[in-house]
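> Have a look at this prediction, sequence included:
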Amino acid sequence: MSDFNDQVIADFNANGGKPAGYFEKADVLLLHAEGAKTGIERTQPLMYLKEGDGPCFIFASYAGGPKDPAWFHNLVAKPDVDISIGDGTTMKRVPMQARVLEGTERETTYARMARLFPQFAEYEEKTTRDIIPVIKLSPR
């Protein structure tokens, strides 16, 4: 997965925030979160769901894996993060505040993502976790 993510990050940076290949038609951001134990910044490419010019949502799907991804634990421990986004020409780095959604808010947001990208419905069916966490990122 590391090699795959490294390539997505390289494509993202080379193409003004628009990766190619598998993510060509998806909205992708780079999440910059500090390691909970190490304090080292980690960068993770993630598909996201936009909500106008305001917040956006990311999903700790881990492709339906049995546990939450490491970046999710870092984000819960240190919710002040940055994201990099771009329009294919220019990129910008934006400070954000992360909040894990619960209940109806989480269910509604995940369902929207699953309608747009059916693989997210498959991840939810496949996982043995109780839920796949949904995180709201709001400008800070």
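Arrived safely, thanks for sending. Numbers count the residues shown, from 1 in each chain.
> C-alpha only now, for contacts and for neighbours.
OK.
> which residues in this protein form helices?
2-14, 70-77, 103-116, 119-126 (DSSP state H).
> From the contact counts, what lies against the last one?
By that I understand helix 119-126. helix 103-116 (3 or more C-alpha pairs under 8 Å, 6 or more residues apart in numbering; DSSP states H and E).
> So which bits of the helix it packs on are buried?
106, 109-110, 113-114 (16 or more other C-alpha atoms under 10 Å).
> can I get the helices of the chain in a markdown table with distance to Gly54?
Output for the helices of the chain, formatted as a markdown table (distance: least, C-alpha to C-alpha, whole Å):
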| stretch | distance to Gly54 |
| --- | --- |
| helix 2-14 | 22 |
| helix 70-77 | 19 |
| helix 103-116 | 15 |
| helix 119-126 | 23 |
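> Compare the ones you listed and report which one is nearest to Glu34.
Set against Glu34 and scored by C-alpha to C-alpha, the helices of the chain come closest in helix 70-77, at 6.4 Å.
> Quick one: list the elements packing against that closest one.
Looks like helix 70-77 contacts strand 28-34, strand 91-100 (3+ C-alpha pairs under 8 Å, 6+ apart).
> Presented hereafter is structure B, for comparison with structure A:
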Amino acid sequence: MRGVVQRVSASRGFARVAPYVVPELDRGVHRLTGGRVMLSGLMLPSLVLTARGARSGVARRTPLACLPEGGGAAGWLLVGSNFGRVPHPAWTANLLAHPDAVVTWHGTDVPVTARLLTGAERDTAWRSLVGLWPPYAVYQERVERELRVFRLVRR
């Protein structure tokens, strides 16, 4: 089943529709379950990132797939894939402008600090992320920009 989902997730049609549909479904299920469940979390570890808008400073909640480090005890890796679309997702600009944020992980709010990874550290994280979700490599092939990878550590 996971292989089928990965193939569908890597398709161009999915990339056109998913940015509008998946986050809204995730937010709705997350809200209905009191923060305990996210629809995308059935396939991948997921969290809700609350970061201040880069320009507005207003709190923005974004459901995201993640790679927990140490089961989430050490933090999380996030990739700004935007489903293989050209622009960086807005949440990445928010973290660059305001790295202190909060993640909701299994119903618990956790204060974090985000750091954009570069160089060898990014390469190591990237291999782990692609190991978790191979469509990330397909998304990277579709765009000329380097997908942003962040490490979120607990404060």
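Arrived safely, thanks for sending. Here the structure is a predicted model, which is why all the values come from computation and not from measurement.
> re the thing from before, of the helices of structure 1, which is nearest Ile85 of structure 1?
Comparing those by C-alpha to C-alpha, helix 2-14 comes nearest, at 8.9 Å.
> Check the mean deviation of the closest one from structure 2.
Superposed on structure 2, helix 2-14 of structure 1 shows a mean distance of 2.3 Å to its aligned residues (mean C-alpha distance after the TM-score superposition for structure 1).
> what residue of structure 1 takes the place of Gln140 of structure 2?
By TM-score structural alignment, Gln140 of structure 2 lines up with Glu124 in structure 1.
> Was I right to think its match contacts Ile131?
Yes: Glu124 of structure 1 lies in contact with Ile131 (C-alpha atoms under 8 Å); the separation is 7.3 Å.
> Have a look at those two and say which one is more surrounded.
Regarding Glu124 of structure 1 and Ile131, a neighbour count based on other C-alpha atoms under 10 Å identifies Glu124 as having more, with 19 against 16.
> With adjacent residues omitted, what lies nearest to that one?
Gly64 (6.1 Å; C-alpha to C-alpha, 6 or more residues apart in numbering).
> How about the contacts made by the equivalent of the one you found over in structure 2?
The equivalent of Gly64 of structure 1 in structure 2 is Gly84 (alignment by TM-score structural alignment). By C-alpha atoms under 8 Å, 6 or more residues apart in numbering, the contact set of Gly84 of structure 2 is 15, 136, 138-143.
> One more pass at 10 Å, please.
Listed by C-alpha atoms under 10 Å, 6 or more residues apart in numbering, the contact set of Gly84 of structure 2 reads 9-12, 14-16, 19, 135-143, 147.
> In structure 1, which of the residues you listed still touch?
On the basis of both residues aligned by TM-score structural alignment, their matches' C-alpha atoms under 10 Å, what survives of the contacts of Gly84 of structure 2 in structure 1 is 135-143, 147.
> Could you find the closest non-adjacent residue to Ser61 of structure 1?
Per C-alpha to C-alpha, 6+ apart, closest to Ser61 of structure 1 is Ile132, 5.5 Å.
> quick one, what contacts the one you found?
Contacts of Ile132 of structure 1 (C-alpha under 10 Å, 6+ apart): 59-68, 106-107, 110, 120, 123-124.
> Make sure Ala137 of structure 2 is actually in contact with Ser81.
Yes: judged on C-alpha atoms under 10 Å, Ala137 of structure 2 makes contact with Ser81 at a distance of 9.4 Å.
> which residues touch the most centrally placed residue in structure 2?
The residue lying closest to the centre of structure 2 (C-alpha atoms, centre = their mean) is Leu64, at 3.4 Å. The contact partners of Leu64 of structure 2, by C-alpha under 10 Å, 6+ apart, come to 22-23, 26, 38, 40-41, 44-49, 78-80, 91, 103.
> now for it: what does it line up with in structure 1?
Looks like Leu64 of structure 2 aligns to Leu46 there (TM-score structural alignment).
> For Pro111 of structure 2, grab the count of nearby residues.
For Pro111 of structure 2, using other C-alpha under 10 Å, the count is 16.
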